[in-house]
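J.: Sequence and computational prediction follow.
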Amino acid sequence: MRIANCFGWQYGLLRSKNSKDIIYLPESEIQQLSPQESEEEILTEIDEHLNQVAMLQAQLGILHSPQVKNNLAWQNLLERSRNPVILSL
């Protein structure tokens, strides 16, 4: 987030990508990353997401394996998720 005021630009930054806390810094305190640093950060984040996708795919593979599909508790859980219970007050 970039905000203009009479003293110049001010930037609103999140402390981390999972944070909701915004800190505001004047333009003078912001240092732009070099193209190499930007590329490195982007590639690192892509790798993290690809690893997460691979883990989720492995979990899906386990859930769809014959051993799990033939498990009665798993079948009951699936059936309940297909037919949600609606509670009225």
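T.: Yep, that arrived.

J.: C-alpha only now, for contacts and for neighbours.
T.: Will do.

J.: Remind me which helix or strand residue 49 belongs to.
T.: Assigned by DSSP states H and E, residue 49 belongs to helix 35-63.

J.: Can you name the element that comes right after that helix?
T.: For helix 35-63, the succeeding helix or strand toward the C-terminus, using DSSP H and E, is helix 66-69.

J.: just checking, next helix/strand downstream of that following helix?
T.: As the chain continues past helix 66-69, the following element, by DSSP H and E, is helix 72-82.

J.: Give the burial count for residue 57, as a bare number.
T.: Residue 57: 12 surrounding residues under other CA atoms under 10 Å.

J.: Next, the buried residues of the longest strand seen in the chain.
T.: Using DSSP state E, we find that the single longest strand of the chain is strand 8-14. Buried residues in strand 8-14, counted by 16 or more other CA atoms under 10 Å: 10, 11, 13.

J.: this is the other structure I want to compare:
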Amino acid sequence: MMAICWRVGGVLAVSRAFGYRLLKQYVVDPTIQAEKVDSSLEFLILASDGLWDVVSNEDVEEAAKTLMQKASQKGSADNITICYGV
């Protein structure tokens, strides 16, 4: 059975490996896009191409709304933030 190592090259955590010259062969530079965040923004979804390659914007938006509504219906009085990773 293979052990899972959450470090790039067994050395650094992924978030710390960006820009680390010796691990450049393992880490692809991220795509960076600036967006204005103001009161007109209903929600923000951060996702990789593993999601966007196979799920439409509309489906993602519907899923996010469903999760927010579910949390609200169950009595959440706090802000509702959803982060999920696979």
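T.: Thanks, I have the structure now. Here the structure is a predicted model, which means the values were calculated and not measured.

J.: So after superposing, what's the score?
T.: Scored against TM-score structural alignment, normalised by the length of structure 2, the superposed chains reach a TM-score of 0.27; 33 aligned residues with a CA RMSD of 3.8 Å.

J.: what packs against the helix holding residue 49 of structure 1?
T.: With contacts defined as 3 or more CA pairs under 8 Å, 6 or more residues apart in numbering; DSSP states H and E, helix 35-63 of structure 1 has no helix or strand neighbours.

J.: now with 10 Å?
T.: helix 66-69 (3 or more CA pairs under 10 Å, 6 or more residues apart in numbering; DSSP states H and E).

J.: helices or strands next to the helix it packs on in the packing?
T.: Using 3+ CA pairs under 10 Å, 6+ apart: helix 66-69 of structure 1 touches helix 35-63, helix 72-82.

J.: what about these, which gets the closest to residue 24 of structure 1?
T.: Nearest of these to residue 24 of structure 1, taken as CA to CA: helix 35-63 at 21.2 Å.

J.: how much does the closest one deviate in direction from helix 72-82?
T.: Between the axes of helix 35-63 of structure 1 and helix 72-82, defined by axes from the mean of the first three to the mean of the last three CA atoms, to 10 degrees, the angle is 110 degrees.

J.: With distance to residue 2 of structure 1 added, can I get the helices and strands packed on helix 66-69 of structure 1 in a markdown table?
T.: Listed next are the helices and strands packed on helix 66-69 of structure 1 as a markdown table, based on distance: least, CA to CA, whole Å:
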| stretch | distance to residue 2 of structure 1 |
| --- | --- |
| helix 35-63 | 19 |
| helix 72-82 | 44 |
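
J.: what's the closest of the ones you listed to residue 4 of structure 1?
T.: helix 35-63 (24.7 Å).
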